[in-house]
Structures are given as C-alpha cells and as structure tokens.
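Peer 1: this is the structure alone, sequence omitted:
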C-alpha cells in the first residue's frame, strides 16, 4: 500500500501496483494518470473495485510499455483504446486519451483518440469522475471542480448536460445511479436536461440500461435514484410500471399513495437484509426489486366497490406478469426473473393468517410454494406493512412472528424445505404394477396432496393409501 501525500483525506492509500505502473510508463516516456471512480473514491473514504488509467500512449504502445512488468494483457477493448493488464491479483485497465462523440441515432460510440489529459477529462460523465491523479507524482488534476462537488454533494457535468447526455444518453441513468450509490443531488441544470432529453435513452441497449438499474437498486439510497428517474420522465421509458403507481391518484383518499408505499417497502426491505453470513446478504437485488414492483398490478386491477370501498383483486398475479414482461424487455436472466416474479406473486399470501387459524397443511403449502425464496418472502411480507396505525402494525408483526415460529417447529419435525410425496415414481409404479405415463403423475399428485394435508406417514401406510386411491379410480 502507498499512502497519499498531504492534501488528500487522512488514511487515503493506493495499491503498490498503481505507483509501479506510473514509474513503468514514465520510464517509457509516456504520461499515465489514475482516473475516474478510483480518484473519486479516495475522497469518499471508499476502496474502489476498479483501477482505471488514462495515457497518451496508443494501445500498441501501452502493450509495449507494460511488457515485462504485467503478468498478462488482453486487448478485447482495443477498438476503444483500452488494454487490460494483470499484475498479481490486480486487474488494471489503461485507455488512450479519448475525445469521444456519439452519432445521435446510434447506440455505439464513435471513438476518437485525444491528445491531452484535459481533453480526456472534459468528455467524462460527471465532474466527480473527471478528476485524475498523475503518476507517479500524485499531482491531482481537477479542472471541473470534482472535489468541490463531492463536498457539496452535487452532481454536475464537465461540459453542458445537453452535450454530455447527447454524447451518451446512458449518463442520465448514471445520474440516477449516483444519486442512489453516493447520495448526491443532481444540479438543477442536470435535472432539467434529463427531463428534456429523457426520450434519448431509447437508443441505448437494454443490456446497458439493466446494468445501471441493478447498480441503482443496490445502492445505499435507492429511493433517491427512483425518485429522480420518475421526476425527470426517465422511468416512463425504462420502468413505466413505477410512475404509473404515482398516477394512481385518489382525490377522495380512499386508498393509500401506492407509489410512496412502494418506495417505503423498498426502504424497509433494505433494512431487513442481513450481513454476509445471513440468508439474504445486502445488497440483494431480487428482494429490493420485488419490493419496488410488488404493487405494479394495482393500476390495472383497481375497482370502486359499492359503498365507496376500493379493491385491487388479483393485483399480485397481474403484477407478477407485468414484472416478468418488463424484466424480459430489460434482458434479465431467467433465474432472476423467476425469483423476482415469484415474490411479487406470493406477497399477499400471508394476509389473513392473523384472522384465521392456519392448519399445518396451510403452513406446509406456504413454505413449499415459496421454495428457495422463503427467506426473501419473509422480509418482503414484513416490509409490506407501512400503516401508521400502530395497533394494526403490531398485530401483523405478531402474526408473522407466529407464522415463522410455526414454520420452524414444523421444519424440525418434517424438513419442510424438502417436502416430497410419501412414495417416489419408481415405488408408485412398483406398487401399482404400471409403466411410466400420466397415471404415475396422478398418483404422485395424490400422495403429495395427502402429505400436505396430513404430514408424513410410514411407507407401509403410504402403500395402503395408494392402493385405496387406485381402487377408487377403478384401477
């Protein structure tokens, strides 16, 4: 580790490889600077996971300069001027100074190499990321007031916001992401440009948008990021189901503000995440996104009942379908889509537990239906209580405590997470003397239903049950 000189926050340090690489490039006659996020994080007291550098060397010259020092290199980003290096366990990326411009109608950047560090910095997304640390001298280059903006907790652009967002519309999503990750407020002119140019996000690929959305949801202040997307109109394009909740107004106050409720559920879900050793380590995208999306089915299912009541029947099922469609459009993987939509579909299952005694069968079904999402479902259900009525909140909390205790007690007796029928398919075929086919599935379903209703039984009793069922079927 290398400690930084006076002028940097106390305790700020960098890995040895940073200084070593600076000396390697200086010896080869090239400039080299640590740039962007790693420099910003020095002033935030954070350790950056990335080490990004910029230089006046061309990609070929980068490879030549690092030869003999780096353990390996790769040039998959050569077209963009980026060469990857590995030194020990450290991965580094070195990019030639760039002066980047985008075709307004294209998703891909038109890359032009620049000639100076200052030219490179002005094309970066925000002032807090437009700082560089010259190596090996540790001279800070901050031409756009990045340190000042960090202190003021403000997000501004080096060039005009219009120029910045025209160059890369994804930067509007990054603004929302930094509001979530770093707790920064966007400057008024940045928010205005986002509102005016929100439609530009349509030319950005779904995959790139997804990456930024995940980082936003997993930030320390996801509510701030979502609010910014909704207020500027960005969410109308990227995540339209969420601003639709805000438009679900009720001038007669017959139901709660669903948008604010959803953000509160999101915040409360974050608070219920665990440490790395727990069942839901923070930050957990699946839990958080399910919390945000759990009520998106309400606008389509709202009904005004006789007498003035409002209902949202089956909003859980409708919301799960809407969530699946949105996540597919954003190119999420199938497993993440399955997990999130499963939670949205099940988030209402608990309600009613406090009003009526659940049988052991009902508890088994709750666990079995939740499957591998049970721990997240516990947290989502608890987070969904945002009522200001303290007695109602306490009653629901007590009821869920009771349900979790019932689950634990049954789990000790029956291994609930591994519920299977009394007999497997091979045993069913042997007992009934049948071959593989639909009848085996029907028998399997009967035995599983019996297990759900009555709990486990001995194999001998299961055989009798199966034969009796077969006789009733006329087999």
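Peer 2: Happy to help now that I have it. Values in this document were obtained by computation on a predicted structure and should not be read as measured data. Numbering: from 1, shown residues only.
Peer 1: please count neighbours and contacts with C-alpha atoms only from this point.
Peer 2: Fine.
Peer 1: list the contacts of the longest helix seen in the chain.
Peer 2: Ranked by residue count, the top helix of the chain under DSSP state H comes out as helix 390-414. Outside helix 390-414, the residues that touch it by CA atoms under 8 Å, 6 or more residues apart in numbering are 350, 353-354, 360, 363-364, 367, 382, 385-387, 416-417, 455-456.
Peer 1: let me know the closest of those residues to residue 184.
Peer 2: Ranked by distance to residue 184 (CA to CA), these are led by residue 386 at 26.5 Å.
Peer 1: for the closest one, helix, strand, or coil?
Peer 2: coil (DSSP: H, G, I helix; E, B strand; the rest coil).
Peer 1: isn't it right up against residue 261?
Peer 2: Yes - applying CA atoms under 8 Å, one finds residue 386 in contact with residue 261, separated by 6.8 Å.
Peer 1: who wins on neighbours among the contacts of helix 390-414?
Peer 2: Among those, residue 364 has the most neighbours (other CA atoms under 10 Å), with 25 neighbours.
Peer 1: ok, second structure coming up, stack it against the first:
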C-alpha cells in the first residue's frame, strides 16, 4: 500500500464520519477541549476497512465528557467511567470517548493504576502497537503520528511505541493480541517483538482464562489463523494457551505425508476455512469448525505406537482427543455448547474411514447422521478437510467416497426424515402397551425402539407394537392382555 493510497483512505473515512461527529468536535472545541479519533478506528481507515464503532480520546475529564454529550447523544453509558471511558450512540453508531491516560502498572496483575493525563503523545505511547498509536484531530482533520504508525500499517509491521519489554510487562495480553493481529490483518511482527514474546511468554500466566479465550477466539476466527497459531508456537506462547497444539509436533502421522501432525493440523484448518467460504462466502467465521480442525488430532501423541515393520499407529486417538479437547476448552472458559460441539466433532472425525467404497449399510449411514445431529454439515467439512494426502489418486478416491456417502445421506433423509429419528412409538404409548408407570423401563423401551428404527428404518405400527411386546417379555415384563 502506498502512502498516497493510505492517506486517501483516511480522507474517505473522514468524509464518512464527519457529518456524524463534526458538531461533537465543535462542542469540545468551544469548551476548550480537543477531540481525536484514535486506535483501531484510524488503523482501519488507513487500511481502507472502516468499521462501525468509533474510538476517541480527549483531554476533557470524564465528568466534563458527560456534560458535552448531553444533547448530542441519543443514549449514554458510563460503565467504563472509572477507566476514563464514556460510551454513547447517535444515529445507530456507537462512540467511546476516553480521557487521555497516563497509567502505571504494578506488573503483577494487568490492572493499571488509572491516572488521567494531559498529553496526546503520552496517551498514544502507552498503546499496544504503533499501528494503533495514531490519531486524527477532529477539529483540523490532521493526522497525528508520533510513532510512525502510518508506515507500520502501510508495511504491515507490528511494533510497539515503547520497547516491547515495557509494553508486554505492562500488559502481557498484548503478546496474544500480537498473534491475533497477525491472524486478522496479516501483519508481520518486528524481530524485537518476537524476541520479547519469546522471552516473556511465561508472563501470560498473569492473565485470566476469560481474557485469553477472548483473544484466542478472535485469532481463530481471523482471516488467516494459521499465521497467528504459528507465531504462538514459535514464541512459546502456545504452551501457555494451547499446549496440545505444539505437542502434536512430536507425532509423525501414519501416512508419513507430512513433517508432523502439527503441520497436518494446520493444513486441515486451512482447508476447513476454504470449505467454509466455498459454501457461503459471506458467512461469519465458524469458531466450532475451526477449533475442531485445529484440535482433531491432539490425541495422537498420547496414542502413538511404533509397529513392527516401521509403521506408526494412533489407535483410538479420536476418543482420547475428544477428552483432551473438552478439558482444554473448559480450562479456557468456552461455553458448554462450544465445548461439546468441538469434542463431538473430534470424536466423530474418523468414523467415515470405515466407509471404504460404500460398504456401510443404510443402518450405519443412519447412525452416522444421528450421531452427528446438528453438527452434520460441519462434520462433512471436517472430514473433507482432513484429506491432506499428496497422492492425487488417493485424494480423488476419498472425495468420491465421501460424495457417495453424502448422496446416500440425502436419499435416506428424503425417504425417512433422518433429522427427526424417533422410535415408532412414543413414551405414552409404551406405558399403555406395557401397563407400566413412568420410570427407567420406559426409557429402556424407548431406546430399544430407537435402535430398531436406526437399524431397519421406519416400520409399520403393528410391527413396532409386536417388537415392543416381545422385547418386554424378554425383560421380564408381562404386558396386559
């Protein structure tokens, strides 16, 4: 990106937001205060990627900011006022205005001792990266760039206004944020940033799991998460966040087609994202699919066995991997739904390899669909992404087999409505036919009929009744006459 293009992008962004904030800037100026557009808002403007929300900074103290917003904003909130931030909304656009900061950190936690400042340069210096340390004076529309952030954005370089050691000691989460910007924006970290991240990786232990998870989620859902993950592994930060990922570099995969399982998993992640975009270019990034792609083989190191003849096996690594994924994601405070969905995908990702050239019975196909449930479309993508062999003939054969399986699924779904597989008799009818009250036996009977349904497909009502009565007698239950 040339300097001219970058400046043109800023002008275009200013023209877009001027009608919204010009009168606000005039309010601040008339009261003797400055108002600057800062941070990611300016960075994104330089990149030509304007966002919806706007961040400002000012020399006005928070109480004065509240006064100046009165009559301009449609709504105001002060939940961040202790940190100098006041939020507001006008015409559907959210703004946050923060008083200049001159904080100091105890470097034990990541909580600053909040102090308000009087210098824009000092405020910008305390920010995480030079790309985020630019400001635009809303009165003059001039760029303020004391740390050469424009060049950093233009060259896609990630560096810090102060030394990286000072910046990361103040807030270790910035190291994880560096990897996130690499994944989201395609920036390259400066060598001194990489050195500091490597030397200070252990400092990330000061950060709460919830904050780590938030940054990791943004990284995984970035446009190129592989780059961010590789940086985490290279610097040792992954050992603090997802130690199972660098751990996969110990295991050579059974096909010897990749340097190690770690590289294979990154390739699967890339291919899963390609499939995600192919199906819907405008869809939001799929966190569950991406986590499953990255973690699908984390059980391999624990299950690696060297076989006679020089082979390597990883029997039941999907079972072990599902447990490991569940444990790690729980430690990172992911939601229960995300944890269970990712673990189930890891557990199921090998199931297809028993399909061969179509040897599965319709019963096996029904079970595959039923076990996948709402994850079926994601499982399709994960299984296809997991094919990373360089053997074109083998890859084509696997694609044809999975095409065949999907066609069979579609056919059986059309015939039997697999999305709602239920026993042919419901609980009330089971109790009536067997003459029993609600209890464990009803559940067992229901499960038996569901297994029968999966095995044989829909069966006539009279036949289902006969099967239930025969099963009940075998269980020692005498149905009423």
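Peer 2: Noted; the coordinates are in hand. The structure presented is a predicted model; accordingly, all values stated were derived computationally and were not measured.
Peer 1: farthest pair in the contacts of helix 390-414 of the first structure?
Peer 2: Checking the contacts of helix 390-414 of the first structure with CA to CA, the most distant pair is 387 and 456, at 39.4 Å.
Peer 1: report the next helix or strand after the longest helix along the second structure in sequence order.
Peer 2: Using DSSP H, we find that the single longest helix of the second structure is helix 3-30. As assigned by DSSP states H and E, the chain's next helix or strand after helix 3-30 of the second structure is strand 35-38.
Peer 1: quick one: distance of stretch 393-409 of the first structure to the chain centre.
Peer 2: 28 Å (CA atoms, centre = their mean, to the nearest Å).
Peer 1: the second structure: matching residues for that stretch?
Peer 2: The counterpart of stretch 393-409 of the first structure in the second structure, using TM-score structural alignment, spans residues 395-411.
Peer 1: swap in stretch 28-45 of the first structure?
Peer 2: With TM-score structural alignment as the criterion, stretch 28-45 of the first structure aligns to 31-48.
Peer 1: next one: that stretch to chain centre, how far?
Peer 2: For stretch 31-48 of the second structure, the distance to the chain centre is 28 Å (CA atoms, centre = their mean).
Peer 1: ok, now stretch 23-41 of the first structure?
Peer 2: 32 Å.
Peer 1: now do it: everything it contacts.
Peer 2: Contacts for stretch 23-41 of the first structure (CA under 8 Å, 6+ apart): 18, 22, 47-57, 65-66, 69, 128-136, 146-147.
Peer 1: which of the residues you listed fall in helices?
Peer 2: Among these, DSSP H puts 18, 22, 65-66, 146-147 in helices.
Peer 1: the equivalent of residue 306 of the second structure over in the first structure: how many residues sit nearby?
Peer 2: Matched by TM-score structural alignment, residue 306 of the second structure corresponds to residue 304 in the first structure. Using other CA under 10 Å, residue 304 of the first structure has 11 other residues around it.
Peer 1: roughly how far does residue 304 of the first structure sit from residue 266 of the first structure?
Peer 2: 27 Å (CA to CA, to the nearest Å).
Peer 1: what does residue 406 of the first structure give?
Peer 2: Applying CA to CA, the value for residue 406 of the first structure to residue 266 of the first structure is 27 Å.
Peer 1: more neighbours: these two, which one.
Peer 2: residue 266 (25 against 15).
Peer 1: quick one, what contacts the closest residue to that one other than its chain neighbours?
Peer 2: Nearest residue to residue 266 of the first structure, sequence neighbours excluded (CA to CA, 6 or more residues apart in numbering): residue 291, at 5.0 Å. Residue 291 of the first structure makes contact with 262, 265-266, 269, 344, 380, 383-384 under the criterion CA under 8 Å, 6+ apart.
Peer 1: residues making contact with stretch 456-470 of the second structure?
Peer 2: 363, 416, 424-425, 430, 433-434, 445, 449, 453, 479.
Peer 1: quick one: the strands in the stretch 151-300 of the first structure?
Peer 2: 154-155, 185-186 (DSSP state E, counting those that start in this stretch).
Peer 1: give me the mean deviation of the first one from the second structure.
Peer 2: When you say that, I think you mean strand 154-155 of the first structure. Here the mean offset of strand 154-155 of the first structure against the second structure after fitting is 0.7 Å, by mean CA distance after the TM-score superposition for the first structure.
Peer 1: map residue 349 of the second structure onto the first structure.
Peer 2: By TM-score structural alignment, residue 349 of the second structure lines up with residue 347.
Peer 1: quick check: its match touching residue 295?
Peer 2: No - applying CA under 8 Å as the test, residue 347 of the first structure and residue 295 come out as separate, 9.2 Å apart.
Peer 1: quick check: neighbours shared by those two?
Peer 2: residue 316.
Peer 1: which residues does residue 72 of the first structure contact?
Peer 2: Residue 72 of the first structure touches 85-87, counting by CA under 8 Å, 6+ apart.
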